[in-house]
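Asker: just to be clear, the model below is a prediction. Sequence and coordinates:
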Amino acid sequence: MIALIQRVSYAKVVVAGVTVGQIEGGLLVLLGIEKGDEDKKCKRLAQRVLAYRIFADSEDKMNLNVQQAGCSLLVVSQFTLAAETNKGNRPGFSNGAEPAEANRLYELFNENCRTTGIAVETGIFAADMQVSSTNDGPVTFWLQV
């Protein structure tokens, strides 16, 4: 399971011309789910994302996590993160979880985040989404469990 997280000052996801998720500040989480991922990994990754200290404290050091900074999450499923890119000029997608299982784990990830009280906005699983964001920093990290 992979989370590409970006500290953003703004992010939104649009499906068929309608904004389905939007945050004014926090983390844009692009979530990739691979074959063999399970509930335990999902919970661990959610914990890591929420605990990751990438927001500035009063001394402008990256010491605060998303909750301490009073921010939100926008979580977008992105199966392309599980792509095989080691050879050739075209990605392979056989490492990605089957859609039904990926959707279940995507929803579980979101629920694991929400149970902490943090505001979580989402895209729509498997939809054609347009994601817009302003990366703050830029700050981007790849987390994998």
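Answerer: Noted; the coordinates are in hand.

Asker: CA atoms for contacts and neighbours, from now on please.
Answerer: Will do.

Asker: the closest residue in space to residue 127 that isn't next to it in sequence: neighbour count?
Answerer: In this structure, residue 127 finds its nearest non-sequential neighbour in residue 15, 7.0 Å apart by C-alpha to C-alpha, 6 or more residues apart in numbering. Residue 15: 15 surrounding residues under other C-alpha atoms under 10 Å.

Asker: what's near enough to touch residue 15?
Answerer: By C-alpha atoms under 8 Å, 6 or more residues apart in numbering, the residues touching residue 15 are 124, 127-130.

Asker: list buried residues within the residues you listed.
Answerer: 124, 129 (16 or more other C-alpha atoms under 10 Å).

Asker: quick check: longest strand of the chain.
Answerer: strand 129-144 (DSSP state E).

Asker: got another one to weigh against that:
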Amino acid sequence: MIALIQRVRSAQVDVNGAAVGKIGQGILVFLGVEKEDSTASAEQLARRVASYRIFADTNDKMNLDVRDINGEILVVSQFTLAADTRKGRRPSFSSAATPEQANALYEHFCASLRSHNIGVETGEFAADMQVSLVNDGPVTFHLSV
């Protein structure tokens, strides 16, 4: 399971011109699910995202997590993160989970985040989404389990 996380001042996901998820300060998570992923890996990655210290403290050091700043998380499914791009001119998605498996694990990941007392918004699984954000920093990290 792969999470590309971005520290944001705000983020929004639109589907067919309508906002389906919107947050203020917090973390935008692009989530990729692979065939070998499980509910345990979704829970482990959710714990990492919830506790990842990417927000500045009073000394301007990255020592605070999203809960410490009363931030929110916007989770967007993105199967392209599971692409193998090591060779050729076109990505291979052979390691990506099936849509059914990916959706179940995406939902489990979101529920796991919510269990950490974090406000979680989502995109719409498998939809054509337009994502807008104000990256704070910019600060972007690739997490995987």
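Answerer: Great, that's in hand. Not measured: the values here are computed from a predicted model.

Asker: circling back: for the contacts of residue 15 of structure 1, which one is nearest residue 98 of structure 1?
Answerer: residue 127 (15.3 Å; C-alpha to C-alpha).

Asker: tell me which residue of structure 1 lines up with residue 113 of structure 2.
Answerer: Under the alignment (TM-score structural alignment), residue 113 of structure 2 pairs with residue 113 of structure 1.

Asker: distance check, residue 122 of structure 1 against residue 144 of structure 1.
Answerer: 20 Å (C-alpha to C-alpha, to the nearest Å).

Asker: again, but for residue 17 of structure 1
Answerer: Distance from residue 17 of structure 1 to residue 144 of structure 1, by C-alpha to C-alpha: 32 Å.

Asker: between those two, which one's more packed in?
Answerer: Between residue 17 of structure 1 and residue 144, counted using other C-alpha under 10 Å, the more crowded position is residue 144 (14 against 9).

Asker: quickly find the element holding the residue most central in space within structure 2.
Answerer: Among the residues of structure 2, the one closest to the centroid is residue 29, at 1.9 Å (C-alpha atoms, centre = their mean). Element membership for residue 29 of structure 2, per DSSP states H and E: strand 26-32.

Asker: count of neighbours near residue 85 of structure 2?
Answerer: Neighbour number of residue 85 of structure 2 under other C-alpha under 10 Å is 12.

Asker: likewise for the one 5 residues further on?
Answerer: For residue 90 of structure 2, the neighbour count with other C-alpha under 10 Å is 10.
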